[in-house]
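1. task: produce atomic coordinates for the following.
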Amino acid sequence: MGEPVEPVPRAPLSRDRVLRAAVAHADRAGIDALSMRKLAQELGVVPMALYKHVANKEELLDGMIDVVVSEIDPPAADADWKPAIRQRILCARRVLLRHPWASQVIETRVTPTPAVLRYMDSMIGTLRRGGFSIDLTHHAMHALGSRLWGFSQEVYNDTRGGPVDPAVQAAMLSRYPHVAELAMAVSHEDSSIVGTGCDDQAEFEFALDILLDGFDRLHQR
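-> Below is the predicted model of the structure:
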């Protein structure tokens, strides 16, 4: 008979392991499917074991956001403020595209978490080192808003993909002609500087570049 196979020891439970398992679960099933019970099952422990590492669901969500925000690349060394800010925001966007639930959770947080504060502090520091006054820095952070995290709220839902009821279209054209013209367009004009079609990434970068160019003009005054 062969030697008995020793069971592979399970990694000890830790706060980091709990948070990363929660992030992976949300990536796979969505944030609404995450519960302490399901997370405990996935980790092979009883639910009470989780509470040694996170006090409650809210603390779990805070920790998950810290894990996600920590994936954003650090600022490029010795880069000018404008490319440095742009690079980090676009990196934040790539991170949030990997974790599509994160923007929803970020918007619900009341108190900034440590990783969020570190990220904001570094962005403010980049602007200040670039010569921005504290007043202009304040306005810039407000103007960037959620774009700091790589997402922005759309003005309207894009419904161009399906057929449109002729009666609804006629009503829109008569009551709200400019909204209808924009919403029902199949694509942007070929000469559009953000390209043809409604490309989310192109639209995001278009708005970001307008903001950064505006900050630059104010900074040069």
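
2. only C-alpha atoms for contact and neighbour calcs from this point on.
-> OK.

3. A22 and L34 touch, don't they?
-> Yes: counting by CA atoms under 8 Å, A22 touches L34, with 7.4 Å between them.

4. between those two, which one's more packed in?
-> A22 (25 against 18; other CA atoms under 10 Å).

5. what strand or helix carries the more buried one?
-> helix 15-29 (DSSP states H and E).

6. what is whatever helix or strand comes next after that helix packed up against?
-> Sequence order places helix 36-43 as the next helix or strand after helix 15-29, per DSSP H and E. When contacts are defined as 3 or more CA pairs under 8 Å, 6 or more residues apart in numbering; DSSP states H and E, helix 36-43 packs onto helix 15-29, helix 47-50.

7. which parts of helix 36-43 count as buried, going by neighbours?
-> M36, L39, A40, L43 (16 or more other CA atoms under 10 Å).

8. so who does E71 touch?
-> Applying CA atoms under 8 Å, 6 or more residues apart in numbering, we find E71 in contact with V95.

9. tell me the secondary structure for it?
-> Of the three states, E71 takes coil under DSSP: H, G, I helix; E, B strand; the rest coil.

10. repeat that for S174.
-> For S174, the assignment made with three-state DSSP gives helix.

11. now the strands for the chain?
-> Per DSSP state E, the chain has no strands. Nothing in it meets that criterion.

12. max-length helix in it?
-> Longest helix in the chain by number of residues (criterion: DSSP state H): helix 200-220.

13. roughly how far apart are R94 and E71?
-> From R94 over to E71 the distance is 10 Å, taken as CA to CA, to the nearest Å.

14. nearest the middle, which residue of the chain would you pick?
-> Nearest to the geometric centre of the chain sits L96, at 3.9 Å (CA atoms, centre = their mean).

15. to check against the first, give me the structure of this:
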Amino acid sequence: MQQRTPLSRASIVQAAAAAADSGGLTGVSMRRVGRELGVEAMSLYHHIANKDELLDALVDWVFAQIELPTPEDSWRAGMVRRAASARAVLTAHPWALGLIESRANPGPALLTHHDAVIGCLRRGGFSVMLASHAFSAIDAYVYGFALTEQSLPFDPSASESAGDFANEFMPLIEQYPHLAELVTTLTSGRDYVFTDEFSYGLDVILDELERRLTAAPT
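-> All right, here's what the predicted structure looks like:
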């Protein structure tokens, strides 16, 4: 008879993430997670007090997946590393974005994450206030981009999908010349992939932060 792996807080949270991936947050319950692990829901309460604690732990799980700046990174390299990883995690787990914005009990992974981002900026010469502004602006961009990717009516990572959608969309926008010009320019004779916009937009933000950092009084 195969021996069952002992339950742990980590295994429960991992199972909850798998349940959310397959059915969204509405599919996350103590009973559902118990089924994922092959145990009765009551067994989970030895490790997780209730569903609220499980959701808080899921937030911490999300932040634990995001790659952090290293001490060797320049501030810009660190921000690119972390922003790209955050976007990848949020895209892979569409339920995560709404969840991390709705919880008010930060765990150790979230706190470590925030401390590492702020530390990278401070090592790069950012004042406390400029670091705060930078963190806010970058997060707003990353979260907004990830939300847009999830909401688009075509596959944002495939040029063919964007082109097919543009062909269907064009008859509706012919009377809007600037919009039609944009769509035609983006999709005619080139492989337009929406996800490529991420790096360009991030560079715009980082360029302005670099300008402000350089212009700040010493």
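
16. got a TM-score for the two of them?
-> The TM-score (TM-score structural alignment, normalised by the length of the second structure) is 0.78; 204 aligned residues with a CA RMSD of 3.1 Å.

17. ok, so of the buried residues of helix 36-43 of the first structure, who is nearest G162 of the first structure?
-> Minimum distance to G162 of the first structure across the buried residues of helix 36-43 of the first structure is 38.0 Å, recorded for L39 (CA to CA).

18. show me the contacts for T185 of the second structure.
-> No contacts exist for T185 of the second structure under CA under 8 Å, 6+ apart.

19. cool, I72 of the first structure as well?
-> I72 of the first structure touches R88, C91, A92, V95, counting by CA under 8 Å, 6+ apart.

20. what's the distance between the equivalent of the last one over in the second structure and Y200 of the second structure?
-> It refers to V95 of the first structure. Residue correspondence to the second structure (TM-score structural alignment): V95 of the first structure is matched to V89. According to CA to CA, V89 of the second structure and Y200 of the second structure sit 19 Å apart.

21. follow-up on the earlier one: isn't the match of V95 of the first structure up against W61?
-> No: counting by CA under 8 Å, V89 of the second structure stays clear of W61, with 10.7 Å between them.

22. now for F126 of the second structure, how many residues are close by?
-> As a burial measure, F126 of the second structure scores 23 neighbours (other CA under 10 Å).

23. got it, and E181 of the first structure?
-> 12.

24. how much space separates the spatially closest residue to it that is not a sequence neighbour from L182 of the first structure?
-> When the adjacent residues along the chain are set aside, E181 of the first structure lies closest to L173, with 7.5 Å between them (CA to CA, 6 or more residues apart in numbering). Separation of L173 of the first structure from L182 of the first structure (CA to CA): 11 Å.

25. wait, W95 of the second structure touches D21, no?
-> Yes: applying CA under 8 Å as the test, W95 of the second structure and D21 come out as touching, 7.4 Å apart.

26. please name the nearest non-neighbouring residue to I118 of the second structure.
-> Once flanking residues are discounted, I118 of the second structure sits nearest to A131: 6.3 Å by CA to CA, 6+ apart.

27. circling back: which of L173 and L182 of the first structure has more neighbours?
-> Counted by other CA under 10 Å, L173 of the first structure and L182 do not tie: L173 has more neighbours, with 15 against 11.

28. so the more buried one is in contact with A183, correct?
-> No: when contacts are counted by CA under 8 Å, L173 of the first structure is not listed as touching A183 (10.6 Å).

29. quick check: the counterpart of V28 of the second structure in the first structure vs T108 of the first structure, distance?
-> Alignment note: V28 of the second structure maps to L34 in the first structure; criterion TM-score structural alignment. Look at L34 of the first structure and T108 of the first structure: by CA to CA, they are 16 Å apart.

30. stretch 58-66 of the first structure: average distance to aligned residues in the second structure?
-> Stretch 58-66 of the first structure, aligned to the second structure and superposed, deviates on average by 1.5 Å (mean CA distance after the TM-score superposition for the first structure).
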